[in-house]
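In: Build the 3D model from these lines:
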Amino acid sequence: MTKRSYSSMEQQSMDRNAVGLATWRSALIFIVTGVGLYFYFESEKKKVKERKAAELANVKTGRPKVGGPFTLTDQDGKEFTEQDLLGKWSLIYFGFTNCPDICPDELDKMGAVVDLIEKKHGADVVIPVFVSVDPARDSVSQVKKYLSEFHPKMIGLTGPYDAVKKMCKVYRVYFSTPAEVKPGEDYLVDHSIYFYLMDPKGEFVDAFGKANTAKEVKAKFDKAVEAWKAEE
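Out: Sure thing, here's the model as predicted:
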């Protein structure tokens, strides 16, 4: 074996060692990078969960005190209380049957919201409720006749003035009838124009006015359901 051939073999061996060393270095870098990325993403996931939990906590602590005990009569003449709303989501609107345009528009929208919700979440998920703020004219039979023009699942509530006033108070709803109205005289009731979304525990989630579309309300409902499930 000549000196030159020996050097060539030695060089080949050195080259193989260098390649092997580079391969091990690459593998080590790959492993270290992979481990680093894993812990990074785990850390980010934890931060996201903590941020969502904080947001949910802020939403809950920041909720206005809306809702509470009430006792009224539904369109079938049966007693209806806040207990009948528990276990399901509810949409509650306060208005009166002689309202010329705003109430019908809002009740139509609320019915559309119910249809959108049921299409995604299934039937019997949400209860739509209409509460009369004109008990002097809105008898049980009048409310039933009025609601026949709207969503079939809508529940109509009425009752004595004091009982209606009590419910409006706990739901922070304003309403006022003109002073010195004579019997049989037509009049309009000034009242709050929005409806509430309440969760299955009877707690306030959000309120929607004329500017909110049915799709916007349904989108808010979807987020509320997602937050509710995350909490369970």
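
In: From now on I want contacts and neighbour counts done on CA atoms only, so please keep to that.
Out: Fine.

In: Locate residue 22 within the secondary structure: which element?
Out: For residue 22, the element it lies in under DSSP states H and E is helix 3-61.

In: Can you identify the element that follows that helix toward the C-terminus?
Out: strand 71-74.

In: so how far is that next one off the chain centroid?
Out: 25 Å (Cα atoms, centre = their mean, to the nearest Å).

In: Can you tell me which helices and strands that strand packs against?
Out: strand 79-81, strand 155-158, helix 161-170 (3 or more Cα pairs under 8 Å, 6 or more residues apart in numbering; DSSP states H and E).

In: Any chance of these in a markdown table with mean neighbour count as columns?
Out: As requested, the helices and strands packed on strand 71-74 are exported to a markdown table (neighbours: other Cα atoms under 10 Å):
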| stretch | mean neighbour count |
| --- | --- |
| strand 79-81 | 16 |
| strand 155-158 | 26 |
| helix 161-170 | 17 |
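
In: how about those in TSV, adding distance to residue 102?
Out: Shown next, in TSV, are the helices and strands packed on strand 71-74 (distance: least, Cα to Cα, whole Å):
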stretch	distance to residue 102
strand 79-81	25
strand 155-158	17
helix 161-170	18
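
In: Hmm, residue 128 and residue 154 touching each other?
Out: Yes. Look at residue 154 against residue 128 with Cα atoms under 8 Å: they come within range, at 4.9 Å.

In: Between these two, which contacts overlap?
Out: residue 111 (Cα atoms under 8 Å, 6 or more residues apart in numbering).

In: In contact with residue 229, which residues are there?
Out: Residue 229 touches nothing, counting by Cα under 8 Å, 6+ apart.

In: Kindly provide the distance from it to residue 200.
Out: According to Cα to Cα, to the nearest Å, residue 229 and residue 200 sit 12 Å apart.

In: do the same with residue 52
Out: Taking Cα to Cα, one finds residue 52 at 21 Å from residue 200.

In: For the comparison step, fold the sequence that follows:
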Amino acid sequence: MTFRPFLLALPLLLAGCGQQAASPSEAPLAGARIGGPFTLVNQDGRQVSDRDFDGRYRLMYFGYTYCPDVCPVDLQRLMAGYKLLEGSDPAIAAKIAPIFVSVDPERDTPPVLKQYVSAFSPKLIGLTGSPEQIAKVAKEYAIVYSKEQQPGATDYLMNHSRVAYLFGPKGDPIALIPQDGTPEAIAAELKRWVR
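Out: Next comes the predicted model:
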């Protein structure tokens, strides 16, 4: 999968415009215009909205199940960090809803998502929807994605922003979680912000 450097920096740019560096106790994404309401379908085929997660922190990652390399590695690390947190601080981990949102609704149907997310954790929630629903959610969450298909090819890849967000119990953006970090670093960052 190829990534354009500006896509990787987009969430950081959105969060940092005109703001000074956050203090150690202030959430880095506090006040950022990232996130919003959504209605999608989960891996069990049930309609789910952002309101279903009210009162819980949301660890959100956007990707797709046919991703050959980056998405599965990132999800493996994120869920390994989450599992470490479950072991050391189960009460804190219980406050977090880990969510994977597909940017490839054409292929990522609920049955495909169910098989995929279950490979990482029984707690991981997979969400998909119509192309229009996914486009709306991606825009609200500052995720850029595009379909990359070679002429004459029957298969394709998806270019997309690579970021893991932590949102608060009311859906407010808190921080970027280092999906390319160690499980220990991920668990520590989650523990830092989840109250």
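
In: Need the TM-score between these chains.
Out: Superposed pair, TM-score by TM-score structural alignment, normalised by the length of the second structure: 0.79. Supporting alignment: 172 aligned residues with a Cα RMSD of 2.4 Å.

In: still on that earlier bit, closest to residue 96 of the first structure out of the helices and strands packed on strand 71-74 of the first structure?
Out: Residue 96 of the first structure lies closest to strand 155-158 among those, at 9.7 Å (Cα to Cα).

In: any idea what residue 110 of the second structure aligns with in the first structure?
Out: Matched to the first structure by TM-score structural alignment, residue 110 of the second structure sits across from residue 140.

In: isn't that match right up against residue 76?
Out: Yes. Counting by Cα under 8 Å, residue 140 of the first structure touches residue 76, with 7.1 Å between them.

In: out of the helices and strands packed on strand 71-74 of the first structure, which comes closest to residue 90 of the first structure?
Out: strand 155-158 (10.5 Å).

In: and that closest one, which stretch of the second structure?
Out: The alignment places strand 155-158 of the first structure over residues 125-128 of the second structure (TM-score structural alignment).

In: mean shift of the matching stretch relative to the first structure?
Out: Following the fit onto the first structure, the mean deviation recorded for stretch 125-128 of the second structure is 0.5 Å by mean Cα distance after the TM-score superposition for the first structure.

In: And for the second structure, the residue most distant from the center?
Out: With distances taken from the mean C-alpha point of the second structure and given as Cα atoms, centre = their mean, the most distant residue is residue 152, at 31.8 Å.

In: Just tell me the aligned range of the longest helix belonging to the second structure in the first structure.
Out: Longest helix in the second structure, counting residues (DSSP state H): helix 70-88. Counting by TM-score structural alignment, helix 70-88 of the second structure pairs with residues 102-120 of the first structure.

In: Over to stretch 5-19 of the second structure?
Out: The aligned range for stretch 5-19 of the second structure is empty, by TM-score structural alignment.

In: For residue 177 of the first structure, give me its contacts.
Out: By Cα under 8 Å, 6+ apart, the neighbours of residue 177 of the first structure are 134, 187, 188, 189, 190.

In: three-state assignment of the second one?
Out: In this case it means residue 187 of the first structure. Look at residue 187 of the first structure: counting by DSSP: H, G, I helix; E, B strand; the rest coil, its state is coil.

In: That one is in contact with residue 178, isn't it?
Out: Yes. If you go by Cα under 8 Å, residue 187 of the first structure and residue 178 touch, sitting 7.2 Å apart.

In: And those two? Which one has more around it.
Out: residue 187 (12 against 9; other Cα atoms under 10 Å).

In: what do we get in the second structure for the more buried one?
Out: Residue 187 of the first structure maps onto residue 156 in the second structure, by TM-score structural alignment.

In: Enumerate every residue touching that match.
Out: 147, 148, 149, 150.

In: Can you pick out the ones from the residues you listed that are in strands?
Out: 147, 148 (DSSP state E).

In: Can you tell me which of the contacts of residue 156 of the second structure is nearest residue 136 of the second structure?
Out: For these, the nearest to residue 136 of the second structure is residue 147 (16.1 Å; Cα to Cα).

In: The closest one maps to what in the first structure?
Out: So, by TM-score structural alignment, residue 147 of the second structure is matched to residue 177.

In: now its match: how far from residue 215 of the first structure?
Out: From residue 177 of the first structure across to residue 215 of the first structure, the span is 33 Å (Cα to Cα).

In: ditto for residue 63 of the first structure
Out: 23 Å.

In: How about residue 68 of the first structure: what's its closest non-neighbour residue?
Out: residue 170 (5.6 Å; Cα to Cα, 6 or more residues apart in numbering).

In: Tell me the spacing between the one you found and residue 128 of the first structure.
Out: The spacing between residue 170 of the first structure and residue 128 of the first structure, counted by Cα to Cα, is 18 Å.

In: my guess is residue 85 of the first structure contacts residue 202, does it?
Out: Yes. Using Cα under 8 Å, residue 85 of the first structure makes contact with residue 202 at a distance of 6.8 Å.

In: contacting residues around stretch 98-116 of the first structure?
Out: Contacts for stretch 98-116 of the first structure (Cα under 8 Å, 6+ apart): 91, 93, 95-97, 126, 128, 130, 150-151, 154, 188-189, 193-194, 210, 213-215, 217-218.

In: switch to 6 Å and redo it
Out: With Cα atoms under 6 Å, 6 or more residues apart in numbering as the test, stretch 98-116 of the first structure has contacts from 95, 151, 214, 218.

In: What lines up with the last one in the second structure?
Out: When the two structures are superposed using TM-score structural alignment, residue 218 of the first structure falls opposite residue 187 in the second structure.
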